[in-house]
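Engineer: Sequence unavailable; structure follows:
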């Protein structure tokens, strides 16, 4: 456990469009429940909460200022929370995330969100290469079936693989 002022909870791409009723992200309700619980816990300890919001091209489900682009209503930011806008899977690439973390004095990142094999994977690797102590919350990130792999297999694979870049813990084990 680190000084709460040196840690941040990163919530990546938990946007309305990811919860489309015809093809929702794997275990959508449990994902929201786990992330909401982590946000509440982080706030109670004074840990910073940072949202990353994906911006897609016009006409796509995550086009800026459209309903699908909005952060999920169950975990909407509070006044004072930081929101980072991104255009690629890597939450650091061409964004101000690194600058915000430096200003806040953050040394440890608790990583949650969507999409396991894209945004979570690339953000986790990049954060570690930038020198952050990364904790991947293994039951607070998700994805969809892709090819021959179902979502559960992809999540399990990444929880095992990303242990080279992060400490992997259940949300119930997280201490801010």
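Structural biologist: Sure thing, it's come through. What you see is a predicted model; the values in this text were computed from it and never measured.
Engineer: For the rest of this, base every contact and every neighbour count on C-alpha atoms.
Structural biologist: Noted.
Engineer: what packs against the longest strand that the chain contains?
Structural biologist: With secondary structure taken from DSSP state E, the chain has its longest strand at strand 133-142. In terms of contacts (3 or more CA pairs under 8 Å, 6 or more residues apart in numbering; DSSP states H and E), strand 133-142 is packed against helix 28-44, strand 108-114, helix 121-129, helix 151-161, strand 167-169.
Engineer: hold the first one in mind and look at this next one:
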């Protein structure tokens, strides 16, 4: 994790902050403090004029985030007056089959921060592609989350969500900038 001050970023990408995962009947562990940190990031990004992009997973029939159901709704709605885009996806990577790269490049974004759910799935996949595309990526440790991995007989005991999130960060290698607290991250206009 970065021990030095972190340079501001030009964009905030909110990954799948949908009701099913953060405020529904089965939210990720510690969803309330996660949402407080994300709301703070979002307010500061908007205030600075940074680009804000919302990713929304369109879950299939019967999924907690099935498209059009209450669980599918964004917990933190996009600000349409500011022109915040909502990009729909059906895979983990927010760049796959999406205009996300063009949107970032057209806005002049070179540096971005990611927050949201699930750490080891959509957050990690989107961060990995952003790194591959040459973006500077900052990942606030306390602004992404996931669920526990259940035990699997003969394989492992239950893996706590906090461990899963940390492993997801670690798996991104040394190019990603991991900061301990979202509160230390600043934004700037692209």
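Structural biologist: Alright, I've got the coordinates. What you see is a predicted model, and the numbers here were worked out from it, not measured in a lab.
Engineer: now what about the TM-score between them?
Structural biologist: The TM-score (TM-score structural alignment, normalised by the length of structure 1) is 0.91; 171 aligned residues with a CA RMSD of 1.5 Å.
Engineer: re the thing from before, so which of the helices and strands packed on strand 133-142 of structure 1 gets nearest residue 90 of structure 1?
Structural biologist: Closest of these to residue 90 of structure 1 is helix 121-129, at 4.9 Å (criterion: CA to CA).
Engineer: Which stretch of structure 2 lines up against the closest one?
Structural biologist: With TM-score structural alignment applied, helix 121-129 of structure 1 matches the range 124-132 in structure 2.
Engineer: roughly how far out does the matching stretch sit from the chain middle?
Structural biologist: 11 Å (CA atoms, centre = their mean, to the nearest Å).
Engineer: Stretch 12-25 of structure 2 now?
Structural biologist: For stretch 12-25 of structure 2, the separation from the chain centroid amounts to 9 Å (computed by CA atoms, centre = their mean).
Engineer: Pull up the distance across it, start to finish.
Structural biologist: Terminal residues of stretch 12-25 of structure 2 lie 27 Å apart, using CA to CA, to the nearest Å.
Engineer: How about stretch 119-134 of structure 1?
Structural biologist: End-to-end span of stretch 119-134 of structure 1 (CA to CA): 15 Å.
Engineer: With stretch 75-93 of structure 2 instead?
Structural biologist: 20 Å.
Engineer: So which bits of that stretch are buried?
Structural biologist: 75, 78, 85-89, 92-93 (16 or more other CA atoms under 10 Å).
Engineer: now swap in stretch 57-69 of structure 2 and tell me
Structural biologist: 57-59, 64-67, 69.
Engineer: Turn these into JSON lines, columns for secondary structure and distance to residue 120 of structure 2.
Structural biologist: Output for those, formatted as JSON lines (DSSP: H, G, I helix; E, B strand; the rest coil; distance: CA to CA, whole Å):
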{"residue": "57", "secondary structure": "strand", "distance to residue 120 of structure 2": "15"}
{"residue": "58", "secondary structure": "coil", "distance to residue 120 of structure 2": "18"}
{"residue": "59", "secondary structure": "strand", "distance to residue 120 of structure 2": "17"}
{"residue": "64", "secondary structure": "coil", "distance to residue 120 of structure 2": "18"}
{"residue": "65", "secondary structure": "coil", "distance to residue 120 of structure 2": "17"}
{"residue": "66", "secondary structure": "strand", "distance to residue 120 of structure 2": "20"}
{"residue": "67", "secondary structure": "coil", "distance to residue 120 of structure 2": "22"}
{"residue": "69", "secondary structure": "coil", "distance to residue 120 of structure 2": "24"}
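Engineer: and the residues you listed, which two are the farthest apart?
Structural biologist: 57 and 69 (11.8 Å).
Engineer: Trace residue 178 of structure 2 over to structure 1, please.
Structural biologist: Residue pairing (TM-score structural alignment): residue 178 of structure 2 is matched to residue 168 of structure 1.
Engineer: Please apply the same query to residue 61 of structure 2.
Structural biologist: In structure 1, residue 61 of structure 2 lands on residue 58 (TM-score structural alignment).
Engineer: Tell me how far residue 122 of structure 1 lies from residue 1 of structure 1.
Structural biologist: 24 Å.
Engineer: Likewise for residue 69 of structure 1?
Structural biologist: For residue 69 of structure 1, the distance to residue 1 of structure 1 equals 33 Å [CA to CA].
Engineer: Please apply the same query to residue 12 of structure 1.
Structural biologist: Per CA to CA, residue 12 of structure 1 is found 22 Å from residue 1 of structure 1.
Engineer: Spit out the contact partners of the closest residue to residue 136 of structure 2 other than its chain neighbours.
Structural biologist: In space, not counting the residues next to it along the chain, residue 136 of structure 2 is nearest to residue 111; the distance is 4.5 Å by CA to CA, 6 or more residues apart in numbering. Taking CA atoms under 8 Å, 6 or more residues apart in numbering, we find residue 111 of structure 2 in contact with 8-11, 135-138.
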